[in-house]
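In: Following is a predicted model, sequence given first.
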Amino acid sequence: MDLENRLFKIAGNLTTFNMELNSLKLTYNQDLKRLDELEDELSGLKNSFGLENSDDAVERAKIIKLKLYESTGLKLDPERREVLVLNKSANKTTVLKVNDNYSDYFISNYIWANI
């Protein structure tokens, strides 16, 4: 009798585990399908913004930064390592030669003082 109870209990546990396994497989397949949908959506968004690859995104970010700087009165010349600062209210232009001796703190303070 004890053996029959144990076999019945094992069969019940096996059925429960089998049902849980099927449920996990179903959830896994649904998650894979959702992942594919999200990747397609991301790809579509990248294409709609013209960002086919990460290099394009970096270049666009640089262009946006340069346009922002120019709108505040700054012109950057990376070849000469200069920043041209235009103060529109005082109608004055100053040039800062950027070298490694200047800290970022000094450069930003200089620019803000002369804008």
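Out: Noted; the coordinates are in hand. Quantities reported herein were computed from a predicted structural model and do not represent experimental measurements. Numbering: from 1, shown residues only.
In: use CA for all of it now, contacts and neighbours both
Out: Will do.
In: Who are the contact partners of residue 17?
Out: For residue 17, no residue counts as a contact, taking CA atoms under 8 Å, 6 or more residues apart in numbering as the criterion.
In: what secondary structure does it sit in?
Out: Reducing the assignment at residue 17 to three states with DSSP: H, G, I helix; E, B strand; the rest coil gives helix.
In: go on, residue 75?
Out: Taken by three-state DSSP, the conformation at residue 75 corresponds to strand.
In: Identify the spatial nearest neighbour of it, chain neighbours not counted.
Out: residue 84 (5.0 Å; CA to CA, 6 or more residues apart in numbering).
In: Just want to check the distance between that neighbour and residue 33.
Out: Separation of residue 84 from residue 33 (CA to CA, to the nearest Å): 53 Å.
In: Below is structure B, check it against A:
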Amino acid sequence: MHDLDEAAVFKRLYEPSPRAFFLLFYTTHCSQCKIARARIERVMQNGTFEVDFFTCNLDDAPRVSEHFGIRSVPVCMTYNKKGEQHRVEYALKSEAVYESMVLGVNAQKGDPKSRLLGF
């Protein structure tokens, strides 16, 4: 996972890219954000995805927070490779939810239900 500053977040959102991406917005002292990050890292380790994973510390990126109207963290967003927002999840979620977010924009499509159920 790569941490993006404010300018890099806007660049990624508005400049074309050939890859889908996953964004985790967090704050420094948020314990649920740390748990979310650990869950997302496990998802990354358990699969091969054609998705870029990014984080952004909202303590250092107030314009990003304003742009999206974020009032609580953690917040996760996925964007497809066309740069269109696919899904947004607020608050701490299960590992399965994060995995389904990634699978929803992953270029290598599989059956997300079978993956989540483990067969």
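Out: The structure has been received and is ready for your questions. Note that the coordinates shown come from a computational prediction; the quantities given were computed from them, not determined experimentally.
In: Quantify their similarity with the TM-score.
Out: Laid over one another, the chains give 0.31 as their TM-score (TM-score structural alignment, normalised by the length of the first structure), with 46 aligned residues with a CA RMSD of 2.6 Å.
In: sorry, back to before: which of residue 84 and residue 33 of the first structure has more neighbours?
Out: Neighbours were counted for residue 84 of the first structure and for residue 33 using other CA atoms under 10 Å; residue 84 has more, 17 against 12.
In: residues contacting the more buried one?
Out: Contacts of residue 84 of the first structure by CA under 8 Å, 6+ apart are 74-77, 93-96.
In: That one belongs to a strand?
Out: Yes. Applying three-state DSSP, one finds residue 84 of the first structure inside a strand.
In: that's a strand at residue 95 of the first structure, yeah?
Out: Yes. The assignment for residue 95 of the first structure (three-state DSSP) places it in a strand.
In: quick revisit: need the max-distance pair from the contacts of residue 84 of the first structure.
Out: Farthest-apart pair in the contacts of residue 84 of the first structure is 77 and 93; separation 14.5 Å (CA to CA).
In: Helices of the second structure, start to end?
Out: Using DSSP state H, the helices of the second structure run over 6-14, 31-46, 62-68, 95-105, 112-117.
In: if we can go back for a sec, save the contacts of residue 84 of the first structure as a markdown table, and put in distance to residue 19 of the first structure and neighbour count too.
Out: What follows is the contacts of residue 84 of the first structure, written out as a markdown table (distance: CA to CA, whole Å; neighbours: other CA atoms under 10 Å):
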| residue | distance to residue 19 of the first structure | neighbour count |
| --- | --- | --- |
| 74 | 67 | 21 |
| 75 | 67 | 17 |
| 76 | 66 | 16 |
| 77 | 67 | 12 |
| 93 | 76 | 14 |
| 94 | 75 | 14 |
| 95 | 74 | 15 |
| 96 | 72 | 14 |
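In: would TSV of those with distance to residue 27 of the first structure be doable?
Out: Putting those into TSV (distance: CA to CA, whole Å) gives the following:
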residue	distance to residue 27 of the first structure
74	55
75	55
76	54
77	56
93	64
94	64
95	62
96	61
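In: quick check, nearest of the residues you listed to residue 7 of the first structure?
Out: Distances from residue 7 of the first structure to those, taken by CA to CA, are shortest for residue 76, at 81.0 Å.
In: For the closest one, give me its contacts.
Out: 66, 82-84.
In: Quick check: residue 84 of the first structure vs residue 18 of the first structure, distance?
Out: According to CA to CA, residue 84 of the first structure and residue 18 of the first structure sit 72 Å apart.
In: do the same with residue 32 of the first structure
Out: Computed as CA to CA, the residue 32 of the first structure to residue 18 of the first structure distance reads 21 Å.
In: now residue 31 of the first structure
Out: For residue 31 of the first structure, the distance to residue 18 of the first structure (CA to CA) stands at 20 Å.
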